[in-house]
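A.B. asks: have a look at this fold, sequence not included:
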């Protein structure tokens, strides 16, 4: 990366200066770099001289002068820095030679470290009891974007979708199917179960004694045989199939479906129980409200986020009635993820390219991760901490540190969107939460259909991307662009706007740039003489603007860059840094922010700098800049899972 190269050059200069001054070697120097908002203050700036004032016993301005002199003596960062200036009270401002950067950028690589590392990313993991809603979709979009980011930075990634086929939600749906009569027009089984799930919860409220049915069904599901267990298997299997199909429409795929029932049937929890029993924190309570429960005993000074049953100070793993909590099975699952259990699943193909755990099948090299990333909303923070605590208690501290919880805020509906779905908005609230138990929310299939219809009815040119593809891309981007901790208030109209920070805007920018390149290719004739309509000179511009005087595919740069050209170049140079930051911090919205800024700067460049008009040198350079833009934005769109349209 460019920033890493500059940082290393600054570190080496500091080391040389320290030796020259006879100062003991300075330990690790943290060289902070920033790109000033104004190009007048440099393309990169560092305050390292101010950090060194005390150890080097000199004024920051003097230290900055020494560093600048050393940088220049050592080759000005391999010739990439055109000039360096010192500004009060000790900033070092570096101005890049952008033509040199353009020739060298193909040699920049991401920092070492990802090669050979295997990361398991678990996402979606929706209860298999009804159709998906938009809140579930945010999880899937975040997870899939992280998969793409990690793969783009050299990681080996294995994608899991955990199927909780032993949970309360599936038990409720089965209870509803067995006890609640329901009629109506339903196209998919998951949609029918959506209504059944809401109806059984109404029944619980009216007939509290019916809740016992859930407990009975849970026991039957865990035992894994008999009529009820088979019904549960059939329900979960059909709904997971529908979930997978829906996600494929958004370009989201998985490598492995991990069924919670497999964890029990394969004896994973038994092995985990045996390991935990050898620790001091896993105990069975003999008195009080938790009598008979197996719990993870918390340190005396530990405080839980709340006092609900699932988040008590002493975390329950096995209830007094013998039913395991979600966290117990999750601990066993994570011991397997890291290859810490002497057990493995058998694997069979669920669909082409998608494998599933089970009691029969073949041995495959799943699991054994170096890092694990779990995409789960913020309400699961405490159970995730319990998994970490269990790993540490068992002596697996390295693995506990390699377990990352990507937390995110839930999705609600804007008043306008809620009203459009027929939800009562007379309360005047600023947003309307979704509730599967109440049957309130928008199914993913309904959302896509509504967005597709809105786009189809408003677009004039229907020869580009299909309205459905535009709809799924717009939804996906909308769910990705917010900071992870933000609770999203989804609004249909905002998601499909063609201006502002939207997926549609990014795709339009990409298509516009491609259209310019196509015109240039047609006018230039692949290097032959072209027409003058777009301002292409008689000698043509070669393939997308590589002029004869260019070196290594890079044309000669103008002696003085236009402000819009420089701004676009500066943003292009940040791509690798942005990608690396997103992979390290696990923040896909970082890519969204970058891509939106890049598209906006290209729009400014497109307006301010006629690309296909002017002298040959100008056309050649600006076409090269346009091609660089499409290459970079194209990579960002790939990472975000959005199409790269030739036309919209």
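C.D. replies: Alright, I've got the coordinates. Please read these numbers as outputs of a predicted model, since none were measured by experiment. Residues are numbered from 1 along each chain as shown.

A.B. asks: CA only for contacts and neighbour counts going forward, please
C.D. replies: Fine.

A.B. asks: just the helices from the stretch 51-200 of the chain, written as ranges.
C.D. replies: For the stretch 51-200 of the chain, the helices defined by DSSP state H, counting those that start in this stretch cover 53-56, 60-73, 76-79, 98-104, 134-152, 168-179, 189-206.

A.B. asks: output the contacting helices and strands for the longest helix along the chain.
C.D. replies: When the chain is parsed with DSSP state H, its longest helix is helix 616-640. If contacts are counted by 3 or more CA pairs under 8 Å, 6 or more residues apart in numbering; DSSP states H and E, helix 616-640 sits against helix 134-152, helix 503-524, helix 563-572, helix 589-608.

A.B. asks: next up, a structure to set beside the first:
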């Protein structure tokens, strides 16, 4: 990895300089090679000299020249770069020797992770009370891509989908099924429940007694065994099966389903409750509005609250004995880390996925070294309370290894909201989806719409099906945004097939396959070429290819799939420019050999990126 070579050599040189000047290394000094936007300024650049200028009390350009001269004495630098230069006001620019880079062996997969370390990643975790919408799908696409990235890095990865089958949302749907009429036809049960859920929430306003029925359903589901509990269980299971089929369409899979009812039934919460009671942080309030509630007391500085209902002391058990979601989540995380001494039993569910069950066999799930939860930013406070519980119980290492991958929610553009019947007279730029009001875009509806657009614009029907292409396009659309960005979903934008889209990437890959298929043989060597005779488009494409190991590594360290999207789009764009300006099969023999090799390197690199993103790598479109 080129940037690691630069950093390693520069670290040694900087340490020498500081030691000779009698200085300790400043805290926070980081050597971060950058990619100059102007190729004339090199392929990599360091601003280290400017960071050291005030400490060494020297002109930064003078420091840059000294660092450059010392770097040039190192064989590892000599073997990779044709030139280094010091540039005002204090940059060190590195120029790759592309002949040496092309002749070097392909970089091996990054497997720096300790293969014994196990990561449990939880994603999707949709309430099993209605069909999935595009906000849920964003969660699943992010989580599945992170799992792919972690597997490539060498971790043992286990994927969980948590099913909240004891929550208010499922109880609402059950009340709606039992007490509200519906004559409409629906394609799927989940779509029927989508309307039922919004219908019952409207009915609550006219008939407050229905809310008392919800309380009875909640108690019945938690106790289990009654007809109400069975209705809730059967409703949840049917919808979960529909969710799994839907996610499979987007190449998203799981290892195990953990049902919230199992946490209660198997005594995980009872064990967690017993342990929390032994700490001073967990108390039952005796007065005030929380009288009778068991609460987890916060320690240290008060947290910045993310929603009005969150309190600095989090209620885990309400005064009526009903557990909050966070209580069961704490027990679940103690189990994830293998800290409870209790376990579930498992049954096969569907498609190789296991599920916790009332009866079944033992399997070794959980026992994680690292836990990653993909949950939107609104759940920051509950996630923090899970970490607080781990700390209260003395599990500091596990608390440190609990990661919350937060992301912005999906809302609707003004045009899309208006199509769905939302009042947009206030002319805001975005409108939130609301399951209670039945406002949102179902993932299946978006896929159907995208499939129709893809089919209408295809001139040929070979290769991938229109539905597969559509699913990949939707997946890429939801991945390419920065995690913290609120995705303002717009039908027109989401169904584009040119520009920064998954379809654009797949077409570029298929084009490379077509180029190589015409030659009939794999070109393993770039042949003989001179860097100074390369076309600008060839150099830019090689530069981007060289950046892949560090781009992928940075995305992994930051758990940021969108960075792979950005890299892949730039790579595909550069390849298409190269293809348009540099003839391949009509070129002279040395040039043809080199360009075929470069096309092969492009195909291999983009193929890796597509695989991580969960998109197909088609030989033709």
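C.D. replies: Yep, that arrived. Just so you know, these numbers come straight off a predicted model, no measurement behind them.

A.B. asks: thinking again about what came up before, tell me the most buried of the helices and strands packed on helix 616-640 of structure 1?
C.D. replies: helix 134-152 (a mean of 24; mean count of other CA atoms under 10 Å).

A.B. asks: give me the mean distance between that one and structure 2.
C.D. replies: Superposing on structure 2 and averaging over aligned pairs (mean CA distance after the TM-score superposition for structure 1), helix 134-152 of structure 1 comes out at 0.9 Å.

A.B. asks: so what touches that helix?
C.D. replies: Helix 134-152 of structure 1 has contacts (CA atoms under 8 Å, 6 or more residues apart in numbering) with 121-124, 126, 156-157, 159, 247, 252-253, 375-377, 408, 410-412, 441-444, 447, 476, 479-480, 579, 582-583, 586-588, 638-641.

A.B. asks: what about that helix, distance to the chain center?
C.D. replies: Relative to its chain's centre, helix 134-152 of structure 1 lies at 4 Å (CA atoms, centre = their mean, to the nearest Å).

A.B. asks: and stretch 426-446 of structure 1, by the same measure?
C.D. replies: The answer for stretch 426-446 of structure 1 is 25 Å, by CA atoms, centre = their mean.

A.B. asks: span of that stretch from start to end?
C.D. replies: End-to-end distance for stretch 426-446 of structure 1: 23 Å, by CA to CA, to the nearest Å.

A.B. asks: next: stretch 216-235 of structure 2.
C.D. replies: 17 Å.

A.B. asks: equivalent analysis for stretch 318-338 of structure 1, please.
C.D. replies: First-to-last distance for stretch 318-338 of structure 1 - CA to CA - comes to 23 Å.

A.B. asks: distance to residue 634 of structure 1 added to the helices and strands packed on helix 616-640 of structure 1, as CSV?
C.D. replies: Converted to CSV, those look like this (distance: least, CA to CA, whole Å):
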stretch, distance to residue 634 of structure 1
helix 134-152, 13
helix 503-524, 8
helix 563-572, 12
helix 589-608, 9
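
A.B. asks: closest one to residue 418 of structure 1 among those?
C.D. replies: helix 134-152 (12.6 Å; CA to CA).

A.B. asks: list the contacts of the closest residue to residue 125 of structure 1 other than its chain neighbours.
C.D. replies: With CA to CA, 6 or more residues apart in numbering as the criterion, residue 125 of structure 1 has its nearest non-adjacent residue at 4.5 Å, and that residue is residue 162. Residue 162 of structure 1 makes contacts with 122, 123, 124, 125, 126, 257, 258, 259, 260, as judged by CA under 8 Å, 6+ apart.

A.B. asks: map the fifth one onto structure 2.
C.D. replies: Spelled out, that is residue 126 of structure 1. By TM-score structural alignment, residue 126 of structure 1 lines up with residue 126 in structure 2.

A.B. asks: hmm, that match is touching residue 133, no?
C.D. replies: No. The pair residue 126 of structure 2 / residue 133 is not scored as a contact, 9.6 Å apart, by CA atoms under 8 Å.

A.B. asks: look up how far residue 399 of structure 1 lies from the residue lying closest to residue 71 of structure 1 once chain neighbours are set aside.
C.D. replies: Leaving aside its sequence neighbours, residue 71 of structure 1 sits nearest to residue 13 (CA to CA, 6+ apart; 6.2 Å). According to CA to CA, residue 13 of structure 1 and residue 399 of structure 1 sit 38 Å apart.

A.B. asks: how about residue 405 of structure 1?
C.D. replies: From residue 405 of structure 1 to residue 399 of structure 1 the distance is 13 Å (CA to CA).

A.B. asks: could you list every residue that touches the residue nearest to residue 421 of structure 1 when sequence neighbours are not counted?
C.D. replies: Leaving aside its chain neighbours, residue 421 of structure 1 sits nearest to residue 442 (7.6 Å; criterion: CA to CA, 6+ apart). When contacts are counted by CA under 8 Å, 6+ apart, residue 442 of structure 1 is found next to 133, 134, 421, 434.
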